[in-house]
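Peer 1: Sequence first, then the predicted structure, then my questions.
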Amino acid sequence: MASKVVIVGGGVIGSSVAYFLRASDPAVQVTVIERDPTYARSSSALSAASIRQQFSTPLSVAMSLFGIDFLRSIGARLEVGGDAPSIDLHEGGYLFLATAAGEATLRENHALQTRLGADISLLDAAQLQQRFPWLNTADLAAGAFGESGEGWFDGYGLVQALRKKAQSLGARYVAADAVALERDGRKVTHVVASDGERHACDMLVNAAGAWSRALARMLGIDIPVYARRRSIFNVSTPAKLARCPLLIDPTGVYFRPEGRTYICGTSPAADNDPDDLPLDEVDHALFDDVIWPTLAHRVPEFEALRVENCWSGYYEYNVFDQNAIIGHHPDVDNCVFANGFSGHGLQQGPATGRGVSELILHGRYTTLDLSPLGWERVLENRPIVEKNVV
């Protein structure tokens, strides 16, 4: 068993691993190297911060079922010194919409999700119109709505709560970048930080998010994870949308309430999605050409809206199959990867932190088996096909 664990990356994944390690075994020394303690550029703080069970693969559904349980009990789980954190969880539900072309897939996904215990209702066009009268259903065949267990929350608050709890349990956070790895054969012995300090490790965890590729290169490993920019727009509108969920249009455009306003976005076309675009820029053309027309079509009252704010964050995008890569690589004995969540990191963070801690402490998963997300599928070219990529 590893007695000294160094985690590179202190976002939701790294901090979740640190929390579960220290909560499970206080004898394990945990050091988290985080380049940006303000989290100003972290994916955890800049995302749309939501959780759903509406996936098409059983493992993703199971990870999010644990995730919602974790978020619901965060006050008790992550309390420090009598201060119970709140992440302002709103279980407003996801609403996936489908045209006739996508109805069969929606029904297949719904059958899987409900079999696994997710609280999802399948609605036809008439039922959609009845429950969401502000919705244009003329071109819709069906929708799947999360009655409970789905919604949105304060992503930055979650990261801070995990970090503070991990620190209270004895995890050490270092404000630096990992600039080099020292090895002895198949094992990493030290992580060298940008401040010059060398951190001895029995186990290294790559939780560097959108920057995980650089750390993997230090091990001679090519991980198919790239930083892909995603722009989010906060808009105001005179519209009053009663019981508004997080809505996913068949085009992939999404929106959800954010107080009295709404946030919205979509992924750019695959042929216009380069790596490492600057975060201080926003794709306004995507809003003008795609997002706004789609919103106005789906909700006519959105014709009159105004952009109040906008920002960009990175997806740590796994170009292989848009699912996380979790576990050991066969070329290195003591490095666990937890990368490539492709926009699902916040909701899958608790299950990942628990699973990685089990792998380190016990050499195997003892609760939810995350091995299907291991390196083997990548190296053997067996992608996991997730139909509900957002």
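Peer 2: That came through, no problem.

Peer 1: Please make it C-alpha for all contacts and neighbour counts, starting now.
Peer 2: OK.

Peer 1: longest helix of this protein?
Peer 2: Assignment by DSSP state H gives helix 345-362 as the longest helix of the chain.

Peer 1: how far is the next helix or strand after it from where the chain is centred?
Peer 2: As assigned by DSSP states H and E, the chain's next helix or strand after helix 345-362 is helix 375-379. Put simply, helix 375-379 sits 21 Å off its chain's centre (C-alpha atoms, centre = their mean, to the nearest Å).

Peer 1: go on, stretch 341-355?
Peer 2: Mean-position distance between stretch 341-355 and its chain equals 6 Å (C-alpha atoms, centre = their mean).

Peer 1: Pasting the second one now:
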Amino acid sequence: MQGFQAEPRHDRYDVVIIGGAIMGSSTAWWLTQLGFQGRILVIERDPTYAQAATTLSFSCIRQQYSTELNVRISQFGADFVQNLRQRMGGDPRVPELKIQNFGYLYLADNEDFAQVLRRNHAVQAAAGAGTRLLAPEEILEEYPFYRVDDIVLGSLNLRDEGYFDGSTVFDWFHRKAREAGVEYLADEVAGLDLAQGRVTGVRLKSGRTLGCGMVVNAAGTRGGRIAAMAGIALPIQPRKRFNWVIQAETPLSRPLPLTIDPSGAYVREVGGGTYMAGGHAEPDGEAAFEDFAMEQEVWMEHIWPAIASRIPAFEAVKVISEWAGHYDFNLLDQNAVTGPHPEIANFLFLNGFSGHGLQQSPAMGRGTAEWIVHGGYRSLDLSAFHYDRIAEERALVEGAII
């Protein structure tokens, strides 16, 4: 990606954002929109973003969460994506985007998980989401290609749920932030200097130390490592997620919702008789930062058997591409960690999204920028995601993680 400097232009910045993928770039752009007048620097260790979660994402959005706050965050994200040009000041260079509303379908094969879907549905309905609960015969009526003899209940939403062009949203966060004066630096953070309960300096791998006002940790899977530089324990680790694009010998008769099978495998529409499947290995343990190797046994022994059992047409498919990505997995509760540290007040978190970061980036960047500019939230109150719950091991569990 263009626009990176090899050297910082200044010795001190009012805001230093560590991590320039979609969370960092969203925050930078929102700061410019909220009238922030100080110097902003975004530091990115890999300007190609080749292994960033932003790049390797399924790039989908949903309303089906178990907490109202996550539903509201996603609703704002859907509105933002579908009004991107307007949000970007009516710039004719910005494309008009839409969500491909093939929806999400959660399937429960036991009464316990059916009860979870019912509770989640009540939360979603109260927030105005379009989720419907479907009996097995109702699923078959709408999607006759499924096998549902073992299914108790399904949860489906076809409004503002499906694929969106996340790479374009990211690109315009990045472009517009730079055009508004935000600096992007190709470098890596090697350490943080602290004094009197504040981060006073950001040490770069290239050798310089930069003074700072606020520091935003938007370092993705490396967020725990950055926090540790400030003496902060943050339970974030990389978790591998495998992805395959497949072509079916016999395409399905209608668009396939992003189907979350009880096995843990998931598969969605791409178009033209192609589909995207994903999942993880068992056990689902910590991955090395640099480990993006495929593990073919995951496909052969888990994912393909699961999706072929659920959708018999997928017994005859051809893999046409594959890759592995990482979640920045929050071990406590699979929810975001945002806001300031309670003791190091100029250190802000933007971490732990556990697979739903891309779709939450418009609201999370806005909230972080509001905190910096106003000292508090002016739109959605994100304080439930603050670090104090991590310190107290008080989980705010999101029960709809994929």
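Peer 2: Yep, that arrived. As the structure is a computational prediction, the values presented were derived from the model and not from experiment.

Peer 1: helices or strands next to the longest helix of structure 1 in the packing?
Peer 2: Under the contact criterion of 3 or more C-alpha pairs under 8 Å, 6 or more residues apart in numbering; DSSP states H and E, helix 345-362 of structure 1 touches helix 12-24, strand 50-51, helix 58-72, strand 325-328, strand 335-339.

Peer 1: Can you lay out those as TSV showing mean neighbour count?
Peer 2: Formatted as TSV, these follow (neighbours: other C-alpha atoms under 10 Å):
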stretch	mean neighbour count
helix 12-24	27
strand 50-51	25
helix 58-72	20
strand 325-328	24
strand 335-339	26
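
Peer 1: how about those, which one is nearest Arg131 of structure 1?
Peer 2: The closest of these to Arg131 of structure 1 is strand 50-51. By C-alpha to C-alpha, the value is 21.4 Å.

Peer 1: Superpose on structure 2 and give me the mean offset of that closest one.
Peer 2: For strand 50-51 of structure 1, the mean deviation from structure 2 after alignment is 0.8 Å (mean C-alpha distance after the TM-score superposition for structure 1).

Peer 1: Structure 2: matching residues for that strand?
Peer 2: Aligned by TM-score structural alignment, strand 50-51 of structure 1 corresponds to residues 60-61 of structure 2.

Peer 1: go on, stretch 157-171 of structure 1?
Peer 2: Mapping stretch 157-171 of structure 1 onto structure 2 (TM-score structural alignment) gives residues 168-182.

Peer 1: gap between the matching stretch and the chain center?
Peer 2: Here stretch 168-182 of structure 2 is found 18 Å from its chain centre; the criterion is C-alpha atoms, centre = their mean.

Peer 1: same thing with stretch 122-130 of structure 2?
Peer 2: On the basis of C-alpha atoms, centre = their mean, stretch 122-130 of structure 2 sits 21 Å off its chain's mean C-alpha point.

Peer 1: which bit of structure 1 covers that stretch?
Peer 2: Aligned using TM-score structural alignment, stretch 122-130 of structure 2 spans residues 111-119 in structure 1.

Peer 1: The matching stretch: end-to-end distance?
Peer 2: Counting by C-alpha to C-alpha, to the nearest Å, you get 11 Å between the two ends of stretch 111-119 of structure 1.

Peer 1: what does stretch 20-37 of structure 1 give?
Peer 2: End-to-end span of stretch 20-37 of structure 1 (C-alpha to C-alpha): 20 Å.

Peer 1: Residues touching that stretch, excluding its own?
Peer 2: Under the criterion C-alpha atoms under 8 Å, 6 or more residues apart in numbering, residues 2-11, 14-15, 18, 42, 166, 169-178, 193, 353-354, 357, 361 lie in contact with stretch 20-37 of structure 1.

Peer 1: Likewise for stretch 228-240 of structure 2?
Peer 2: Residues outside stretch 228-240 of structure 2 that contact it (C-alpha under 8 Å, 6+ apart) are 191-194, 199, 221-224, 227, 280-281, 284-289, 292, 324-332, 351-352, 390.

Peer 1: taking these one by one, which sit in helices?
Peer 2: For these, secondary structure assignment (DSSP H) places 223-224, 227, 390 in helices.

Peer 1: tell me the angle the longest helix of structure 1 makes with strand 335-339.
Peer 2: With axes from the mean of the first three to the mean of the last three C-alpha atoms, to 10 degrees as the basis, helix 345-362 of structure 1 and strand 335-339 are set at 170 degrees to each other.

Peer 1: What is the distance between helix 345-362 of structure 1 and the centre of its chain?
Peer 2: 13 Å.

Peer 1: buried set for it?
Peer 2: For helix 345-362 of structure 1, burial by neighbour count (16 or more other C-alpha atoms under 10 Å) applies to 345-361.

Peer 1: Tell me the counterpart of Ala76 of structure 1 in structure 2.
Peer 2: Counting by TM-score structural alignment, Ala76 of structure 1 lines up with Gln86 in structure 2.

Peer 1: check the fit of the host helix or strand of that match onto structure 1 and give the mean distance.
Peer 2: Using DSSP H and E, Gln86 of structure 2 maps to helix 84-87. Compared with structure 1 after the fit, helix 84-87 of structure 2 shows a mean deviation of 1.9 Å (mean C-alpha distance after the TM-score superposition for structure 1).

Peer 1: List the buried residues in that helix.
Peer 2: Within helix 84-87 of structure 2, the residues that qualify as buried are 84-85, counting by 16+ other C-alpha under 10 Å.

Peer 1: quick revisit: now, which of the contacts of stretch 20-37 of structure 1 lie within helices?
Peer 2: If you go by DSSP H, the contacts of stretch 20-37 of structure 1 have 14-15, 18, 166, 353-354, 357, 361 in helices.
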